[in-house]
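1. Following is a predicted model, sequence given first.
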Amino acid sequence: MSVDMNGSRRFLIEERFNITGRGTVVVIGETTELPVGKTLRATITRPDSSKVTTEAFKEWFIRREQQPLEKEAYLLRGIEKSEIPDGSLVEIEVVK
């Protein structure tokens, strides 16, 4: 679910987890036109309205259950899972 706030789209983070040696991954429930393989900027807005910005890279999150489930995921550098509480939103932008 995306939230339109002040003209920018922020996405509710549906899942988050760490990948040892790589970073923290956040999963959103929508598909965007953002590029794979490019450096992106992610701004996390926490439920207390505090924000943190970090580098992000788009990947695909595929879970094999009864039917495959494919969602967009973003690998974030320099932030730990513990810094992204439940209810946080993420805004992803292309770095120019």
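-> It's in.

2. going forward, measure contacts between C-alpha atoms and count neighbours the same way
-> Noted.

3. Tell me the secondary structure at the residue of the chain most remote from its centre.
-> Centroid-distance maximum for the chain: Gln66 at 24.9 Å, with C-alpha atoms, centre = their mean. Recorded secondary structure, Gln66: coil (DSSP: H, G, I helix; E, B strand; the rest coil).

4. Got another one to weigh against that:
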Amino acid sequence: MESRSYAIVEVFDITHRGTVVVIDDVIGLSGGKPVRVRITGPDGAAFDAVAFVERLLRRVPTVIEKTALLLQNVPIDDVSAGATMTLLDWHDR
């Protein structure tokens, strides 16, 4: 299994669910299964988390799809846009 890294382009909170990170790509992960990730801030500080895929689809005026991951037990203040997310157990599923 190889790891893959992506720039985090947006971070937001879903009330009563948690922190979501958005990457500027659509990747081959299916929802419902946990994914281990490492978040590395611009300062180099890093931590590991468990995430679940969330699909984002916007129509403005054309369809824009991006992959988002809901981080488990990670406060929004711990992640910023500009950080990097590495999928630690990447495999197409």
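-> Everything's here; your move. No experiment lies behind these values; they were computed from the predicted model shown.

5. thinking again about what came up before, what lines up against the residue farthest from the centre of the first structure once you look at the second structure?
-> Aligned counterpart of Gln66 of the first structure in the second structure: Pro61 (TM-score structural alignment).

6. all strands of the first structure, in order?
-> In the first structure, the segments counted as strands under DSSP state E are 2-5, 8-12, 15-19, 23-28, 40-45, 51-63, 69-76, 89-94.

7. mind listing what the most centrally placed residue in the first structure touches?
-> Central residue of the first structure (C-alpha atoms, centre = their mean): Val26, 4.0 Å from the mean position. Listed by C-alpha atoms under 8 Å, 6 or more residues apart in numbering, the contact set of Val26 of the first structure reads 13-17, 73-76.

8. try it again with 7 Å
-> 13, 15-17, 73-75 (C-alpha atoms under 7 Å, 6 or more residues apart in numbering).

9. Would you mind checking those residues for buried ones?
-> Using 16 or more other C-alpha atoms under 10 Å as the burial test, the contacts of Val26 of the first structure include 13, 16, 73-75 as buried.
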